[in-house]
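# This is a predicted model, with the sequence first.
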Amino acid sequence: MTSIASRDSVAKGRFLPFALPPALQADSVSRIEARSLELQRAADAARLFCLEHLEVSFDDKSGALWSFMRSKGRPSYSLALLDDIHAMQDGIVARFGGQPTELRYLVAGSRSPGVFSLGGDLDLFATCIRNKDRQALIDYGKSCVRVLHRFHSALDLPIITIGLAQGDALGGGLESLLSFNVVIAERNAKFGFPETLFGLFPGMGAYSIVSRRTNAAFAEEMMLSGRTYTADEMKQAGLVHIVVEPGQGIDAAKEYMLRSQSRHAGIRAVYDVGRRVNPMPLDELDDIVRIWADCALKLSDRDLRLMQRLVAAQNRLPKQLQAAE
């Protein structure tokens, strides 16, 4: 007969004649975790080409993954678009991470005529500021800088990244564009950080990237002046690499990839060295996001009215573009 003490030990799992030894238990847990990770990677890879706010395609001949933002409404970084960009990044790593020679280039552009991206979701910012919701601002900013940081590191894959600006890149749109190895711009595109117009500053990578690619003085000039720059001015500053005529951006990206195929390893290595010599840590970007959020909460009612007028102008833009087509 089993004693009460024995039954208690069995109930509490201290004595189980069929229990696995600790080493086998750990091995079983590891197998379960590995299987779970495998299933998650498969799901990420399957989703890569089925995103609502991104058009993604792969050209196996050139080894190029093409991605174009498809904004519904004003062409800015909504939460839904950010979620899709995160999903695309996860999908690229899941699909190509184990095949280092298959993917060679990542090209990012936009399907909004005349616009690469107008940047952050100003409507969301205004709502968060009025509600004094600092955490929501920080969460949004951290989502943005994680997108930027992964593109800046080329997703830790042996690829060359290409940002394709067939239209204006402003605020957060310019920050994200500058995270790519090579920036191609059509000549009619405009660039700048207009946040100072309503008392804010671009807090999701602008200073970090521009100061590293040029110098701190030029980064501050761009951020504090609020002026817009032409594609040629951006090339002269070293922030745009190739300027082409309107409508020639996609062909220019294809030509660049064809021209660089034989030197792919060497070119990619130079960008790897650049990140090693001048790293851009994620905690630096996170610290700046917190400064940005605190600055945003100090905006006046007048600043918020200016922000809302800009939102209204951005909301009209898709309709104007549709009418012009």
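Alright, I've got the coordinates.

# okay, CA-based contacts and neighbour counts for the rest of this
Noted.

# How much space separates Leu79 from Gln236?
Taking Cα to Cα, to the nearest Å as the measure, Leu79 falls 34 Å from Gln236.

# more neighbours, the two?
Neighbour totals were compared for Leu79 and Gln236, and Leu79 leads with 15 against 11 (other Cα atoms under 10 Å).

# need the contact list for that one.
Counting by Cα atoms under 8 Å, 6 or more residues apart in numbering, Leu79 touches Tyr140.

# For the stretch 101-250 of the chain, which segments are assigned as strands?
Assigned by DSSP state E, counting those that start in this stretch, the strands in the stretch 101-250 of the chain fall at 105-110, 115-117, 160-165, 168-170, 182-186, 190-192, 228-230, 242-244.

# hmm, who's touching the second one?
Pointing back at strand 115-117 there. Contacts of strand 115-117 (Cα under 8 Å, 6+ apart): 75-77, 109-110, 164-170, 172-174, 189.

# So for Arg134, which of the strands of the stretch 101-250 of the chain sits nearest?
strand 168-170 (23.5 Å; Cα to Cα).

# Which strands and helices lie in contact with the closest one?
For strand 168-170, the packing partners by 3 or more Cα pairs under 8 Å, 6 or more residues apart in numbering; DSSP states H and E come out as strand 115-117, strand 190-192.

# Dump those strands into JSON lines; add distance to His149 and mean neighbour count as well.
Output for those, formatted as JSON lines (distance: least, Cα to Cα, whole Å; neighbours: other Cα atoms under 10 Å):
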{"stretch": "strand 115-117", "distance to His149": "18", "mean neighbour count": "27"}
{"stretch": "strand 190-192", "distance to His149": "20", "mean neighbour count": "24"}
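
# related to what we said a few turns ago, which two in the contacts of strand 115-117 are spaced the farthest apart?
Most distant of these, by Cα to Cα, are Tyr77 and Ala189, 18.5 Å apart.

# and Gln308, what is it in contact with?
Contacts for Gln308 (Cα under 8 Å, 6+ apart) come out as Leu122, Asp123, Ala126.

# Got another one to weigh against that:
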Amino acid sequence: MAVGRIPAGKHLNRNRLALGPDAQEIAKTTHWSLLRDADAIAWLVLDRAGESTNTLSEPVMTELETLLGQVEALQPKGLVLRSGKPGGFIAGADIRDFAGVSQTDVVEGRMTQAHALIDRLAALPMPSVAVVHGHCLGGGLELALACRNRIAVEGAVFGFPEVLLGLHPGLGGTFRLPALIEPLEAMKMMLTGKSVHTAKARRLGLVDAVVEERHVVNAVKAAISGELKPTKRGAGLSRFSFYRGLAARKMRSMAAKRAPEEHYPAPHRLIDLWEHHGAGKKEVMQKEEIHSFARLLTGETAQNLIHVFFLRESLKAGGKGASGIAHVHVIGAGTMGGDIAAWCAARDLRVTLSDLDEQALAAAIGRAGKLFDKRLHSGVARRDASDRLTPDFAGDGVKQADLVIEAVAEKAEVKRKVFGMIAPLMKKDAILATNTSSIPLKELRTAVPFPERLLGLHFFNPVARMELVEVVSHDRVSDAALARLAAFCGSIDRLPALVKSSPGFLINRVLTPYLTEAFVMLDEGVQKETIDQAAVSFGMPMGPIELADRVGLDICLEVARTMQSGLDIALPDVPGWLESMVAEGRTGRKAGRGLYTYDRNGEPRKSTKYPEPHSAITDRLILPMLNTCVTCLREGVVGDEKTLEGAMIFATGFAPFRGGPLRYARTRGVEEIVGALERLQAQHGDRFKPDPHWRKLPAN
């Protein structure tokens, strides 16, 4: 039976979510149910039909307006807003309603109607309570803010992630949140997009009570009766314009470091709103919020970031399903192997980690503890994660593991030797995955008797921050093993990008011309800070010189050699100084010195005096990446544009506000890109020769 056809009360009961005793359904729409319990309290339950998660679409809001009218006529003792989804409250607006929007006046009209509805909820003559479990984000939080009280079920998460879409809150969040909690904390939540968990939400005053699910009904009764007093921290010094001006200047300075205004205007418009209207009349702030939100939504940055949101959803969909993987054995306790093991343990998997070096094992366990402290939000969760991660010097875990991940040195002969030792010990249905960053699997599969269960599983550094994982197939891999490994990525909250085995796979294949061109420019005498600034100004998270140090110059050298020997493409020769630096141990950030030297915090020491980059430098870095993306599409290294675009954004940080490399190319103009490549080819050689597939790209 479809969820939409189950009465809300039964659905809540089935998922052990509390509802008032003897609640009777008195109205039902497609997405909402209105119930009344024995204490004359109305329960308005959202259970969006045909969706796994509640979001606020236009039909959802229209139905809410109708039911609020019934609530006003019913005059219950109080109103409770709940979700019928076991996963959470409301995840925000339905982003599908935002894509392709271009008319500012139309957006303003729609938002004005939505505000009138939220205001109507806030003005109800009876007490209103939002009961929140799971996620409560964006428009969902704005709906909860319109209620008199908010009760959180232990484990709830609250946030305003709109800034990640190039927006700021648009349903009253910009004025209701600062009016409820300390304004600077409110601005921090909205400017960073970071969520706060239950305990912090209570400390901030965002919620009035935190309860276990079994105590929800009693907490609701206390709220309706007035025993649970609403929390309100007040505006404090923020009511003074002088104070807001000082705070706004500091906010702008911090925002500019993370999100330059020319690329990401939303944080700066939010600061403007708060500085100029934060202590004025609510009606003025509301009008300005609507106007600012509409202009941002119809702007290029927001539309590109919405495109990126759907790219992420597409990759995420590839990780659905059951993997059957409960025990992971990782071989190699270096930075990558140790961090992969820690991440899997933090995501509820049993993990054994082996290495021939006991000190490396100890260091990896130490790093894992720091990860758990940072990422897990309770002592119990941290303890359980530590219990799931077992140092395994003898390597016995390989016999019980459902998945064995090899993360040893990036040398084919070393990996083949490891495979030969462990293959006879593995379970008959276990998957063997290599974390190689560039070695074609056909060079490795000869070392195992089951090539159909050997795949690539290429994580990126740092593992805890980089969402994308390349799942690498070859022509003898089984579909079942490929599907299981993709589902495994989904189970550990990672985005699987399915690519075919080829030197460098997708990401390193695309990054190699980017890095090697930077090395060529170094040889030409261009200052490294100038090169890096050209990339950062374009929108990359860091420049190619710093990236090479971050990846490790030894890894860069091995990848470059693999690419040169395995592909018939024009690449610059590996510079002699790179080989010398690696031989001397100057391998980059991990060694404390590479192309830059690094301080004790791992930050590069850069000169503040360098020539400003010009557009020719930017094109020499960026256009070879775009050209290689098109080559990978033509060769079938990646199956479709969505996977390519998403992989580039979530693995390399390719300027998200540009929407992806091919979206950028189309915005700039494919013919213009091809012409620029041809000019660079005439000036610098065939490594810039445009791929013939440019002419076959669809217009959209």
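Cool, the structure landed. Predicted model, so just to flag it, every value in this text is computed and none were measured.

# ok so, going back, adding distance to Ser208 of structure 1 as columns, could you present the helices and strands packed on strand 168-170 of structure 1 in TSV?
Listed next are these as TSV, based on distance: least, Cα to Cα, whole Å:
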stretch	distance to Ser208 of structure 1
strand 115-117	19
strand 190-192	15
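
# and of those strands, who's closest to Arg268 of structure 1?
Of those, nearest to Arg268 of structure 1 by Cα to Cα is strand 115-117, at 24.7 Å.

# Trace the closest one over to structure 2 and give me the residue numbers.
Aligned by TM-score structural alignment, strand 115-117 of structure 1 falls on residues 88-90 of structure 2.

# Contacts for stretch 384-391 of structure 2 next, please.
Applying Cα under 8 Å, 6+ apart, the external contacts of stretch 384-391 of structure 2 come out as 341-342, 345-354, 361-362, 365, 368-369, 372.

# Residue range in structure 1 corresponding to it, please.
Aligned by TM-score structural alignment, stretch 384-391 of structure 2 falls on no residue of structure 1.

# Which one of the helices and strands packed on strand 168-170 of structure 1 lies nearest to His86 of structure 1?
Each of those has some distance to His86 of structure 1 by Cα to Cα; the shortest is strand 115-117, at 16.7 Å.

# and the closest one, how far from structure 2 on average?
Here strand 115-117 of structure 1, set against structure 2 after superposition, deviates by a mean of 0.9 Å using mean Cα distance after the TM-score superposition for structure 1.

# Distance from that strand to the middle of the chain?
14 Å (Cα atoms, centre = their mean, to the nearest Å).

# hmm, back to that, among the strands of the stretch 101-250 of structure 1, which comes closest to Ser28 of structure 1?
strand 105-110 (38.0 Å).

# That closest one vs structure 2 - mean distance after superposition?
Looks like 0.5 Å for strand 105-110 of structure 1 (mean Cα distance after the TM-score superposition for structure 1).

# for that strand, packing partners?
strand 64-69, strand 115-117, strand 160-165.

# export these to TSV and tack on distance to Ala253 of structure 1?
Output for these, formatted as TSV (distance: least, Cα to Cα, whole Å):
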stretch	distance to Ala253 of structure 1
strand 64-69	10
strand 115-117	15
strand 160-165	8
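
# out of those, which comes closest to Val145 of structure 1?
With Cα to Cα as the yardstick, what comes closest out of those is strand 115-117 (15.5 Å).

# ok now do Ser71 of structure 1, which residues does it touch?
His53, Leu81, Arg111, Ser112.

# and if you look at Ala64 of structure 1?
By Cα under 8 Å, 6+ apart, the contact set of Ala64 of structure 1 is Phe58, Leu103, Arg104, Tyr105, Leu106, Val107.

# Would you mind measuring from the last one to Ala64 of structure 1?
Taken as Cα to Cα, the spacing of Val107 of structure 1 relative to Ala64 of structure 1 amounts to 7 Å.

# Next: the third one.
If you measure Arg104 of structure 1 against Ala64 of structure 1 using Cα to Cα, the figure is 6 Å.

# residues near Leu179 of structure 1, how many?
Residue 179 of structure 1: Ser, not Leu. For Ser179 of structure 1, using other Cα under 10 Å, the count is 24.

# I figured it was touching Tyr207, is that so?
No - with contacts counted by Cα atoms under 8 Å, Ser179 of structure 1 stays clear of Tyr207, the gap being 12.0 Å.

# how big's the offset between stretch 228-236 of structure 1 and structure 2?
Mean deviation for stretch 228-236 of structure 1: 0.7 Å (mean Cα distance after the TM-score superposition for structure 1).

# same deal with stretch 304-312 of structure 1?
Mean deviation for stretch 304-312 of structure 1: 3.4 Å (mean Cα distance after the TM-score superposition for structure 1).

# which of the residues in that stretch are buried?
Buried positions in stretch 304-312 of structure 1, judged by neighbour count with 16 or more other Cα atoms under 10 Å: Leu304, Met307, Gln308, Val311.

# with these in mind, which one is nearest to Asp294 of structure 1?
For the buried residues of stretch 304-312 of structure 1, the residue nearest Asp294 of structure 1 by Cα to Cα is Leu304; the value is 14.8 Å.

# Trace that closest one over to structure 2, please.
Aligned counterpart of Leu304 of structure 1 in structure 2: Ile306 (TM-score structural alignment).

# Correct me if wrong, but that match is in a strand.
No - counting by DSSP: H, G, I helix; E, B strand; the rest coil, Ile306 of structure 2 is located in no strand; its state is helix.

# and the closest residue to it other than its chain neighbours, what does it touch?
Distances taken as Cα to Cα, 6 or more residues apart in numbering put Leu165 closest to Ile306 of structure 2, at 5.7 Å, once the chain neighbours are dropped. Leu165 of structure 2 makes contact with Ala302, Leu305, Ile306, Phe309 under the criterion Cα under 8 Å, 6+ apart.

# Surely the first one and Glu162 touch.
If I follow you right, that is Ala302 of structure 2. No - counting by Cα under 8 Å, Ala302 of structure 2 stays clear of Glu162, with 9.7 Å between them.
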